[in-house]
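> After the sequence you'll find the predicted model.
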Amino acid sequence: MSQAVEFHHLTSGLANTARQAVIETQFVDDKGKPIDLNGGSSTPSAGSVTPASLGGYSAAAGRGKVVQVKADGSGFDFVAPVTAPTADTLAGATDTGKSLLKATDAAAARKAISAGTSSFSGSYDDLTNKPAIPAAYTLPAATAAALGGVKQGAAVPDLAADANTTTANAKINALLAQLRAAGVIAA
């Protein structure tokens, strides 16, 4: 029996909030008459369309193969299933890449790429091609024109609440002397 698809069109379901398309298809014979796939219903029940019901099915021809529509649309052919490439058959893969593809866990993957297998002792002195460590930096003295490092001056005690002018002047002068000695203000 010859079969052809007479029409198919997209429809939207009543509660189709996901905006999915539903395809309605009708199979017809070579005279254009609809083929009854399931007792007169235009929509076959789930699982009722089998390779045998599509016509031209032979258990010997189809065993271990997959159904593929013929190029001219006139029916179906049984073809060998496509085999996925393996790590060994993958073109262009290096030995390291193949080992990584074959790894079954994280430890095997690390081993395949030689991760975590360093011979470094942990001592900086054991490294090769290391940069020279420069001498320690010395801060220049601060000047009126340039920033620089300053030294901490000696502490000057706080003024007493009842200090007189002479005592206050002495404390201020001592503070100024410490600032000059530390390089904070010019001498």
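That came in fine, so what should we check first?
> rest of the way, CA atoms for contacts and neighbours
Fine.
> count of neighbours near L179?
If you count neighbours by other Cα atoms under 10 Å, L179 ends up with 19.
> in which helix or strand would I find it?
Taking DSSP states H and E as the definition, L179 sits inside helix 165-182.
> same check, this time on T25
Assigned by DSSP H and E, T25 falls within strand 22-29.
> Show me what that strand is packed against.
Contacts defined by 3 or more Cα pairs under 8 Å, 6 or more residues apart in numbering; DSSP states H and E place strand 22-29 against strand 3-11.
> Could you measure from E6 over to K98?
Distance of E6 to K98, given as Cα to Cα, to the nearest Å: 49 Å.
> Second structure for comparison follows:
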Amino acid sequence: MRAPVDAAPTAPEASPGAPQRSDARRNRDKLLAAALDHFERHASEASLEAIARQAGVGIGTLYRHFPTRDALILAAHERWVAQLSEAAPELLAEMEPVPALRTWMERLATLGIQRRWMADAISAAAEARGGAPSPAYLMLLEALGRLLDDGRAAGAIRGDICAADVLLAISGFWHVNLAEDWQAQVQRLLDLLMDGLQTLRA
């Protein structure tokens, strides 16, 4: 009697959860993109229902990814910070270290001023972390550190300056009075900060 022919190997079954995970990632990305758009246009008045509609999902899907409004605000904040942090090496490739540093700090100051309605959500998250640094803060620290390092390497930035101190100084910019010409005030504050950061010049 002839031995049975071995059956051809079958492909492993796909994990039942894989499509859902992929769909979940896509839904989260769509929700975050819609949130960035609505927060940009409506700030604290942005509607979660409108965000879900723009993303093409139900409000229940939004809450599965972002259980609270603050969770969505924090995710948007981190995305904006990530974009700003990624701009640091791009600026250094386009200009000298000192103007690159000033341009980046101006963008950070503007981001903080225009998004300061997010402050309550950010503060609540900081309390929940018990003082541990947030991912957004660590991204800013790394980006600013690179800008300062390039400035020091060029002999243009003082060697005793650390990124954490500069971030703390910039956070003071976020209290400008929006009813006045805050852009001009930011430029004056940047002048003061840059004078303190740069090495003595003849």
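It's in. These numbers were taken from a predicted model, which means no experiment stands behind them.
> Once they're superposed, tell me the TM-score.
The TM-score (TM-score structural alignment, normalised by the length of structure 1) is 0.17; 51 aligned residues with a Cα RMSD of 5.1 Å.
> coming back round to it: between the strand holding T25 of structure 1 and strand 3-11, how many degrees?
If you take axes from the mean of the first three to the mean of the last three Cα atoms, to 10 degrees, strand 22-29 of structure 1 sits at 160 degrees to strand 3-11.
> Quick one: the helices in structure 2, in order.
For structure 2, applying DSSP state H gives helices covering 17-42, 48-55, 59-65, 69-94, 97-114, 119-129, 135-153, 163-171, 182-197.
> Redo these as CSV? Include mean neighbour count.
Formatted as CSV, these follow (neighbours: other Cα atoms under 10 Å):
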stretch, mean neighbour count
helix 17-42, 16
helix 48-55, 18
helix 59-65, 16
helix 69-94, 17
helix 97-114, 19
helix 119-129, 13
helix 135-153, 19
helix 163-171, 15
helix 182-197, 15
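> what number of residues lie near the nearest residue to G62 of structure 1 once chain neighbours are set aside?
Leaving aside its sequence neighbours, G62 of structure 1 sits nearest to F78 (Cα to Cα, 6 or more residues apart in numbering; 5.6 Å). Residues lying near F78 of structure 1 (other Cα under 10 Å) number 17.
> How about L100 of structure 1?
By other Cα under 10 Å, 19 other residues sit near L100 of structure 1.
> Quick one: list the elements packing against the helix holding L179 of structure 1.
Contact partners of helix 165-182 of structure 1 among helices and strands, from 3+ Cα pairs under 8 Å, 6+ apart: none.
> buried stuff in that helix?
Burial within helix 165-182 of structure 1, assessed by neighbour count using 16 or more other Cα atoms under 10 Å, is assigned to K171, A174, L175, L176, A177, Q178, L179, A181, A182.
> Go through those and name the one nearest V66 of structure 1.
Nearest to V66 of structure 1 among the buried residues of helix 165-182 of structure 1 is A182, at 91.0 Å by Cα to Cα.
> Using TSV, please lay out the buried residues of helix 165-182 of structure 1 together with distance to V66 of structure 1.
Listed next are these as TSV, based on distance: Cα to Cα, whole Å:
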residue	distance to V66 of structure 1
K171	102
A174	101
L175	97
L176	98
A177	99
Q178	95
L179	93
A181	95
A182	91
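> Kindly indicate which of these lies nearest Q26 of structure 1.
Closest approach between the buried residues of helix 165-182 of structure 1 and Q26 of structure 1, by Cα to Cα: A182, at 99.0 Å.
> Quick check: the gap between that closest one and K171 of structure 1.
17 Å.
> Please apply the same query to A61 of structure 1.
112 Å.
> For S99 of structure 1, see how far away D29 of structure 1 is.
54 Å.
> The two: who's more crowded?
Neighbours per residue, other Cα under 10 Å: of D29 of structure 1 and S99, the larger number sits with S99, 18 against 15.
> Tell me if the more buried one really is in a helix.
Yes. According to DSSP: H, G, I helix; E, B strand; the rest coil, S99 of structure 1 belongs to a helix.
> My guess is it contacts A112. True?
Yes. Between S99 of structure 1 and A112 there is a contact at 5.5 Å, judged by Cα atoms under 8 Å.
> follow-up on the earlier one: of the buried residues of helix 165-182 of structure 1, closest to E24 of structure 1?
Nearest to E24 of structure 1 among the buried residues of helix 165-182 of structure 1, with distances taken as Cα to Cα, is A182, at 93.1 Å.
> Ends of stretch 86-101 of structure 2, what's the gap?
Termini of stretch 86-101 of structure 2 sit 13 Å apart (Cα to Cα).
> Now the strand holding T25 of structure 1: buried residues?
The neighbour-count check on strand 22-29 of structure 1 (16+ other Cα under 10 Å) flags Q26, F27, V28 as buried.
> quick one: the second one and H8 touch, right?
No. At 9.5 Å, F27 of structure 1 does not count as touching H8 under the criterion of Cα under 8 Å.
> before we move on, back to that, tell me the helix or strand right after the strand holding T25 of structure 1.
By DSSP H and E, the next helix or strand past strand 22-29 of structure 1 is helix 59-62.
> Output the contacting helices and strands for that following helix.
Right, helix 59-62 of structure 1 is packed against strand 76-79 by 3+ Cα pairs under 8 Å, 6+ apart.
> And the strand it packs on, what does it pack against?
Applying 3+ Cα pairs under 8 Å, 6+ apart, one finds that strand 76-79 of structure 1 makes contact with helix 59-62, strand 66-69.
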